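S.K.: Need the 3D shape of this:
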Amino acid sequence: MRQPLFRAALAAALLSAAACATLSPEDQALQGSYAALSAAVAAPHRTPANTARDQYRHPLETLSFFGVRPTDTVVEIWPGGGWYTEILAPYLAQGGGRLYAAAPDWGQSGIRKLKEASPQLYGNVLTADFPAFDANATRVPNGTADVVLTFRNVHNWRMGYRREDKQDYSPEAFRQIYAMLKPGGVLGIEDHRLPESAPVERERTSGYLKTSTVVRLAQQAGFRLAGSSEVNANPQDTADWPNGVWTLPPTLALKDKDREKYLAIGESDRMTLKFVKPR
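M.R.: Predicted coordinates:
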């Protein structure tokens, strides 16, 4: 498994410290960011059901690979119930950063619940519409985000999820993400991975996407692929299940049928891709 770049850089910094006794300001910032992120992942406020999934979602390694710093302005696209928000909100608040939760109105209920239940942790989380089709929508201001993150959502845009016409609006979603990022900003994507040899039609029904599809969509919007990580890979996932990716945990769409089999496989095989908006 490939080591995340952020973690590798930290290891190099620590080795340098052993040799030179002192860290450079850049290495000190790197070490401090990693320590703060580790603390956010281990924080007691996180929901036990969420921490139980760390073994599949690898939040420390994933966010380290994307290079999220505590001083960043971060946009989390479609945060759902706030699995990553539980980590990002206190991490960014501690460092003076800013977090946007961007979703359609129907997709912001989870964030509203977090803000109401724990205003001291999530009260500063900003909300925005995404995708923003309405001229009066609340948008993330163009050119203001250091990092945009989206976890297991691109397949929804490709499928036309929750849109009556089932129209694929992934190109427009990538265009809007590109606009909100600063030059040099990072787009981090994690999604269920479809083998490149599989029929492309399965992207519209299975919840899985080919890596080449995601790379093409990002590049068409103007992004440059900066790296990929296998931190969220699962070679036991063959991506050919009867109810698509939802056959596997945590959904377990078949309920008790072959439940132990799917629990043994674990959560899906996922691509983890880092893109950069050129300067």
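S.K.: CA only for contacts and neighbour counts going forward, please
M.R.: Noted.
S.K.: residue contacts, residue 205?
M.R.: 159, 244 (C-alpha atoms under 8 Å, 6 or more residues apart in numbering).
S.K.: I'd like the next helix or strand past the lengthiest strand in the chain.
M.R.: Assignment by DSSP state E gives strand 181-194 as the longest strand of the chain. Counting by DSSP states H and E, the element after strand 181-194 in chain order, helix or strand, is strand 209-210.
S.K.: the helices in the stretch 1-150 of the chain, which residues?
M.R.: With helices called from DSSP state H, counting those that start in this stretch, the stretch 1-150 of the chain shows them at 5-20, 25-41, 48-51, 54-57, 59-66, 85-95, 109-117, 119-122.
S.K.: so how many other residues sit close to the nearest residue in space to residue 279 that is not next to it in sequence?
M.R.: With sequence-adjacent residues excluded and distances taken as C-alpha to C-alpha, 6 or more residues apart in numbering, residue 279 is closest to residue 183, at 4.4 Å. Residue 183 is flanked by 16 other residues according to other C-alpha atoms under 10 Å.
S.K.: I have a second one here; can you model it like the first so I can compare?
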Amino acid sequence: MRPFLFVASAALIALTAACNAPSSRATAQESAGKGEDAIAAAVAAPGRTPANTARDRYRHPAETLAFFGVKPGDTIVELWPGGGWYTEILAPLTRAGGGTLYAAAPAGRLKTIEAWRTGKPDDYGAVRLAEFPHKGGAKVSDGSADVVLTFRNVHNWRFGGSDNTVEAFQQIYAMLKPGGTLGVVDHHLPEAMDSALEEKSGYMKRSSVVGFAEAAGFKLAGESDINANPKDTHDYPGGVWTLPPSLAKKDVDREKYLAIGESDRMTLKFVKPAS
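M.R.: All right, here's what the predicted structure looks like:
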């Protein structure tokens, strides 16, 4: 009887797995679809700042967040929000979806983000604050984040030196759950160009970003041309800030740089291994 029971049990297990697999795939696809719909709704929200929405054609927020696999119920950490361009999308996205958004920045920058929360509590009141890089203040707990996002910041860490960049990626790795995602968008320096430009131009080589991430333990999971710009020549005396939106040269060759548009950007997705 034992061989018969074993065969019957094995067959039952195989049948159950076969029946469940399509259902699991369908559920995952349905979840992803709902996530993309929620992202699209947040991007299309009428409360967004007009100056921000004007840049959607360069920053492609819906496509970028969908590529990174962002879901409304995630615990998301946005590093160094700057002017809050993406925060304006992520805050309502997580609020409506039952997720959590951390704005993580140096202590001095957190004062500005706190002002957003005070000035627009309906929009930003639920945003949590954390110091990054962590120097002893409030922090994102280790192993708590589903997604960490950083938009055009790695070059800033690089200006502070390789050691600072190494530390930044190590702290990001620590705050993510196993299997969690790191999404990086930054100004792209072609591999054939002089690496010294990384120290002053605002552009970074893909190999440099991947190297810092992999040294911290991340695996490259995908990359996209969503935010690429083939018109960008990457070789301006004033660096990337020559292009819009900064237009550092003001009226000098303004139309030329407006015609180029915003910078050529790499969009890289990394994962923290699940085990």
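S.K.: picking up where we left off before, quick check: the aligned residue for the residue nearest to residue 279 of the first structure in the second structure?
M.R.: Matched by TM-score structural alignment, residue 183 of the first structure corresponds to residue 178 in the second structure.
S.K.: Double-check its match against residue 145; I have them as touching.
M.R.: No - contact criterion C-alpha atoms under 8 Å: residue 178 of the second structure and residue 145 do not qualify, at 9.2 Å.
S.K.: Any buried residues in stretch 253-261 of the second structure, and which?
M.R.: For stretch 253-261 of the second structure, burial by neighbour count (16 or more other C-alpha atoms under 10 Å) applies to 257, 260, 261.
S.K.: Residue 108 of the second structure: which of those residues is nearest?
M.R.: Distance ranking of these against residue 108 of the second structure, using C-alpha to C-alpha, places residue 261 first at 31.1 Å.
S.K.: Relative to residue 250 of the second structure, which of the buried residues of stretch 253-261 of the second structure is nearest.
M.R.: residue 257 (10.0 Å).
S.K.: Nearest residue to the closest one in space, please, no chain neighbours.
M.R.: Using C-alpha to C-alpha, 6+ apart, the closest residue to residue 257 of the second structure is residue 243 (5.5 Å).
S.K.: For the aligned residue in the first structure for residue 239 of the second structure, give me its contacts.
M.R.: Under the alignment (TM-score structural alignment), residue 239 of the second structure maps onto residue 244 of the first structure. Listed by C-alpha under 8 Å, 6+ apart, the contact set of residue 244 of the first structure reads 205, 206, 207, 208.
S.K.: number of nearby residues for the last one?
M.R.: What that stands for is residue 208 of the first structure. Neighbours around residue 208 of the first structure, by other C-alpha under 10 Å: 29.
S.K.: residues touching it, list them.
M.R.: Residue 208 of the first structure sits next to 155, 191, 192, 193, 194, 202, 239, 244, 245 when contact means C-alpha under 8 Å, 6+ apart.
S.K.: Out of those residues, which two sit at the greatest distance?
M.R.: 191 and 202 (14.5 Å).
S.K.: Compare those two and say which is more crowded by neighbours.
M.R.: Neighbours per residue (other C-alpha under 10 Å) separate residue 191 of the first structure from residue 202, with residue 191 holding more: 24 against 17.
S.K.: Give me the distance between the closest residue in space to that one that isn't next to it in sequence and residue 272 of the first structure.
M.R.: Leaving out its chain neighbours, the residue that sits closest to residue 191 of the first structure by C-alpha to C-alpha, 6+ apart is residue 152, at 4.2 Å. Per C-alpha to C-alpha, to the nearest Å, residue 152 of the first structure is found 10 Å from residue 272 of the first structure.
S.K.: Settle it for me: which of these two has more neighbours?
M.R.: Of the pair residue 152 of the first structure and residue 272, residue 272 is the one with more neighbours under other C-alpha under 10 Å, namely 24 against 20.
S.K.: List the residues that contact the counterpart of that one in the second structure.
M.R.: With TM-score structural alignment defining the correspondence, residue 272 of the first structure maps onto residue 267 in the second structure. By C-alpha under 8 Å, 6+ apart, the residues touching residue 267 of the second structure are 64, 183, 184, 185, 186, 223, 224, 225, 226, 227.
S.K.: Report how many residues lie close to the aligned partner of residue 164 of the second structure in the first structure.
M.R.: Matched by TM-score structural alignment, residue 164 of the second structure corresponds to residue 169 in the first structure. Residue 169 of the first structure is flanked by 17 other residues according to other C-alpha under 10 Å.
S.K.: Residue 169 of the first structure against residue 157, yeah?
M.R.: Yes - the pair residue 169 of the first structure / residue 157 is scored as a contact, 5.6 Å apart, by C-alpha under 8 Å.
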